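In: How does the following fold in three dimensions:
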Amino acid sequence: MTRTESPARMSSGAERALVDALRGGLRGAVVGRTDPGYDEARRVWNGLVDRAPAAVARCADVADVVDAVRVAREQRPVLSIRAGGHQVAGSGVCDGGLVIDLSSMRGVQVDPMARTARVQAGATWGEVDRATQLHGLATPGGEVSVTGVAGLTLGGGLGAMMRTHGLSCDNLRSVEIVTADGMVRTASRDQHRDLFWAARGGGRGLGVVTSLEFDLHPLGPEVAGALVLYPYEDAAAVLRAWREVARQAPDTLTPEIGLWSIPPLPDVPGDLHGAPVVIVAGVYIGAPADAGPVLEPLRRLGVPLADMTATSSYVESQRALDDLFPAGGRYYWKSHFVDELTDELIDALLACDVHRPSPESVVYIRTLGGAIARVGEDETAYPHRAAGFNISVDASWHDPALDHSAIAWARSTWDALVPFATGGVYLNFAGLGEEDALRATALGAHGARLAEIRRTYDPNGLFEAAAHRA
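Out: Predicted structure coming up:
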């Protein structure tokens, strides 16, 4: 792994005191620097991130979280909160401080009559989908099933259902959170409304979210999805045709398009694997029998290399990309919001894509609008309601020798797209969270209100480092 920041180590005596204090109260394991399993405990999904905390508190329950926060308040280490551990920035682990690790808290309780689910913060979207689909229900989640529920939701939550039912954060009914004073609070539209507002898209640094309650919607067990590969040499024409389809798409579809390389898909001849390609995708959020007319325009953007449009289980559709983004791979992803895909923007994208550093890297465009835009701009901390599209520049690779060139490509591509962008940044795709300018723009006009709420619940800045890793 490559160092991502310089360690801010506590003294050895302070580290021992921290570990001893945690072990005196927690039911869950406490892993210090010299303990067996330390390297595993500090590892996160992004192999580019290599940070060395003084201690990892693997909380078994909410009471453990309260004890960990109490110890942190007394001893004041740098803090980070690990839930699913899947965020690109690796914000779940810090250098030289305390990781409050919720990855053992993974329960999912579904109430099919009320159409709600209570999800512990360490759960992944695959675990949520597995539980909710037993009842033919779902809530908007990520596009990779091993993504953590808490981190994705706190940053907004883009996914295949978002134009139909909104972002993940739009489907929150309540969050349970341990604040800096050690109190367990439930934030909802009726209680701690300011905290609830901030939790919906405001990122980290509010406290330790221990569970989230979601609205569920009828969907599945089967869904129809389009997946079409077009020749890379037709990319300009396909992008322009897709732009028109995206503008006219109903809210039951979130059209997506990527400049990628052909993954090792079973339905594609092996000699094509790794070749540059345009990938078009979308899942119909409704009965598969009604999907044909909605998906058909995605299949007629040119002459396809392969058309894998099919019906599958919702669970399968949500985990279809998991193997393409394995734990331990190296990832550096940045994003822009744009209002329109102008011809000039498309030309700029193609010019940058020529220098894509690895077959795994991708420039990916998601259509927004629909239910996202029907939520008022000030109803939640998520500030990008009016944008038409999100463009993510995803450098993904395995060889550490590519670290410099891959990160440089993502940054230079992001820079090239600045003239076409709204200025907003999606918190979940913001590099390694190391750039102050990104953090300042990610929340737009909501930044000042969010900072005031953080001061209200954390006046002494206990979670300040966690907030800066958002």
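
In: use CA for all of it now, contacts and neighbours both
Out: Will do.

In: ok, now how distant is the closest residue to residue 231 other than its chain neighbours from residue 262?
Out: Of all residues not flanking residue 231 in the chain, residue 277 sits nearest, at 5.5 Å (CA to CA, 6 or more residues apart in numbering). Residue 277 is 6 Å from residue 262, where distance means CA to CA, to the nearest Å.

In: How about residue 417?
Out: Computed with CA to CA, the distance linking residue 417 and residue 262 is 24 Å.

In: next one: residue 59
Out: To residue 262, residue 59 is 41 Å away according to CA to CA.

In: what packs against the host helix or strand of the residue nearest to residue 231?
Out: Secondary structure assignment for residue 277, by DSSP states H and E: strand 276-283. Judged by 3 or more CA pairs under 8 Å, 6 or more residues apart in numbering; DSSP states H and E, strand 276-283 is in contact with strand 222-231, helix 235-248, strand 256-261.

In: So which bits of the helix or strand just after that strand are buried?
Out: Toward the C-terminus, strand 276-283 is succeeded by helix 292-295 as the next helix or strand (DSSP H and E). For helix 292-295, the neighbour count (16 or more other CA atoms under 10 Å) marks 294-295 as buried.

In: go on, stretch 334-342?
Out: Buried-residue list, stretch 334-342, by 16+ other CA under 10 Å: 334-338, 341.

In: Start from the N-terminal end of the stretch 351-470 of the chain and give the strands.
Out: With strands called from DSSP state E, counting those that start in this stretch, the stretch 351-470 of the chain shows them at 362-367, 389-397.

In: structure for this one too, so we can compare:
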Amino acid sequence: MDTRTIGETEKLADALRGDLITPADPHYDQVRAVWNADIDRRPPMIARCADAADVSAAVTFAADRGLPIAVRGGGHSVAGQGLCDDGLVVDLSRMRAVTVDPGRRMVYVQGGALWQDVDPVTQAHGLATTGGIHSETGVGGLTLGGGIGHLMRRCGLTVDNLVEAELVTADGRLVTVNASTDPELLWGLRGGGGNFGAVVRFGLRLHEVGPTVLAGMLAYPLDDAPSVLANYRDLIVDAPDLLGTIVNLRLCPPIAAVSAHLHGLPIVAVVVCWSGGIAQGESFLRPLREFGRPVLDTVAPMPYVDLQRMFNATSPPGKRYYWRSVDTGPLTDEVIATVVTHASRITSPLSSSPIYHMGGAVGRVPAEDTAFGSRGASHDINIFGAWEPDRTDRDRHIGWVRDFSEAMAPHGVGQYVNFLNDEGADGVRAAYGRRWRRLVALKRRVDPHNLFRYNFNVDPGWTDEGDT
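Out: Take a look at the predicted model:
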């Protein structure tokens, strides 16, 4: 950024109802901090927007000066996409209002909201939409990339419930995007990430859920993982959409739901969420709960909002994170053996390898209806590396993730865009697959200069030869 642009920051500050933070501000380091402490970027300007007009002013300022934009919603991106070193951060974290229209079964959510802002408000009406596994996850990033959650097999991905969005485009205009105003742009927002502008409000479809669900965790010694996973695989073949499950292989985390004597024990856990009738759920889950020798069974009726925040403590802000992922078909014996082998080599008590059960409503959405890929996947495996910020063995933890990822690659059928990390442009193109060219065409229309590039980027200059 040249001195002329630096000297013009006062113009932007005067145009904002919110605050413009620069490196000279005493709160700068606090404001620029994100969930992943492995990300350390120093943006020249952070516009902490108070409303959509602020977002429009910030985007216009950047566009007029050719400055790239990073949009920060919840700040939960493992790749740190809400920060940049050479442009303007449009920070939506002050914009967290949530409004429910129970008659239309819709919720309207500002772009900086977290799922912990949304779930209690919708559950007051006995309604919910698919949200993140952790309630501290931002609504914006999760929605725009896809939206895996406990309810996805019943309600679809978050992106499948995106009906409308208010978006500030690269030319600073505030537009309403829905199936009537711009169906192609709505398609791109349903899985295409933050490539097309700054979404200041989401309109999401709601479903009758809760307020009580049958949920909790079953845990077994990791030595039992092969038989536990084989039994789990057989059970979920005929699982109704009402059942959402996540298998996780890790060291038992020190969370309130788990007895202290189990903390640190190598385990395979099955997290369940049955969002239908409690008696029906208890009957269906009985074979799972009676199998083997579980060291823990916390499955019980509980408020859905409690389930949503149950695992927040397992990945708190301020740790260092690095991950990869792979979408797979069914859990074959070979897949199970590979997962167990590499999970047994875990390098940190903060790391884990959650396996999300897809299918159900996710798989019934036609592949071309959204930009989200891997509709046919049975599972998504997130190889999740995490360690304390003061550790000096970063390479060891990252090596575990990469080795695990490479071993799983032969079993892969795709990747979840929100679980990409540093795979680069080739990895982004591969994740989108045959949707890539359509996304490029849309990007050329709405952001031809790639102003919004701090994301899993769809470069408008891409050609078949890969020239940019």
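
In: TM-score for the pair, please.
Out: Put the two chains on top of each other and the TM-score (TM-score structural alignment, normalised by the length of the second structure) is 0.95; 458 aligned residues with a CA RMSD of 1.5 Å.

In: tell me the helices in the stretch 51-200 of the second structure, going along the chain?
Out: 52-65, 115-123, 139-145, 152-155, 183-189 (DSSP state H, counting those that start in this stretch).

In: Give me the range in the first structure that the last one lines up against.
Out: Equivalent residues of helix 183-189 of the second structure are located at 193-199 in the first structure, counting by TM-score structural alignment.

In: May I see the buried residues of the matching stretch?
Out: Buried residues in stretch 193-199 of the first structure, counted by 16+ other CA under 10 Å: 194-199.

In: same deal with stretch 356-366 of the second structure?
Out: Of the residues in stretch 356-366 of the second structure, 356-363, 365 count as buried by neighbour count, 16+ other CA under 10 Å.

In: And it, end to end?
Out: Using CA to CA, the span of stretch 356-366 of the second structure from its first residue to its last is 20 Å.

In: same check, this time on stretch 115-134 of the first structure
Out: Stretch 115-134 of the first structure has an end-to-end distance of 12 Å (CA to CA).

In: cool, and stretch 411-429 of the first structure?
Out: Terminal residues of stretch 411-429 of the first structure lie 12 Å apart, using CA to CA.

In: How about stretch 143-158 of the first structure?
Out: 8 Å.

In: What residues in the second structure pair up with that stretch?
Out: Going by TM-score structural alignment, stretch 143-158 of the first structure sits over residues 133-148 in the second structure.

In: Same question for stretch 380-397 of the first structure.
Out: Using TM-score structural alignment, stretch 380-397 of the first structure pairs with 370-387 in the second structure.

In: Could you list the buried residues of stretch 238-253 of the second structure?
Out: Using 16+ other CA under 10 Å as the burial criterion, the residues of stretch 238-253 of the second structure that qualify are 239, 241-253.

In: for stretch 162-179 of the first structure, same thing?
Out: So stretch 162-179 of the first structure, judged by 16+ other CA under 10 Å, has buried residues 162-179.

In: same check, this time on stretch 345-358 of the first structure
Out: 345-346, 349, 352-353, 356-358.

In: Could you do stretch 7-17 of the second structure as well?
Out: 9, 12-13, 16.

In: Mark which of these are part of helices, please.
Out: Under the assignment DSSP state H, these contribute 9, 12-13 to helices.

In: Just the closest of those residues to residue 394 of the second structure, please.
Out: Among these, residue 9 lies closest to residue 394 of the second structure (CA to CA), at 37.1 Å.

In: So what does residue 334 of the second structure match up with in the first structure?
Out: Residue 334 of the second structure maps onto residue 344 in the first structure, by TM-score structural alignment.

In: give me the number of residues near residue 217 of the first structure?
Out: Neighbour count of residue 217 of the first structure, defined by other CA atoms under 10 Å: 17.

In: Ok, the one 3 residues further on next?
Out: The number of residues packed near residue 220 of the first structure is 22, by other CA under 10 Å.

In: The second structure: which residue goes with that one?
Out: Match for residue 220 of the first structure (TM-score structural alignment): residue 210.

In: and the gap between the residue nearest the centre of the second structure and residue 157 of the second structure?
Out: Nearest residue to the geometric centre of the second structure (CA atoms, centre = their mean): residue 142, 3.8 Å. Distance of residue 142 of the second structure to residue 157 of the second structure, given as CA to CA: 10 Å.

In: Now list whatever residues contact both of the two.
Out: Jointly contacting residue 142 of the second structure and residue 157 under the rule CA atoms under 8 Å, 6 or more residues apart in numbering are residue 148.

In: any idea how far residue 215 of the first structure is from whichever residue in the first structure pairs up with residue 104 of the second structure?
Out: By TM-score structural alignment, residue 104 of the second structure lines up with residue 114 in the first structure. For residue 114 of the first structure, the distance to residue 215 of the first structure (CA to CA) stands at 9 Å.

In: Who has more neighbours out of the two?
Out: For residue 114 of the first structure and residue 215, the more surrounded residue by other CA under 10 Å is residue 215, and the numbers stand at 21 against 9.

In: ok now do the more buried one, which residues does it touch?
Out: Contacts for residue 215 of the first structure (CA under 8 Å, 6+ apart) come out as 115-117, 139, 171-173.

In: of all the residues you listed, which comes closest to residue 297 of the first structure?
Out: Among the contacts of residue 215 of the first structure, and counting by CA to CA, the member closest to residue 297 of the first structure is residue 139, at 25.9 Å.

In: Tell me, how many residues neighbour the closest one?
Out: Number of residues near residue 139 of the first structure (other CA under 10 Å) recorded here: 27.
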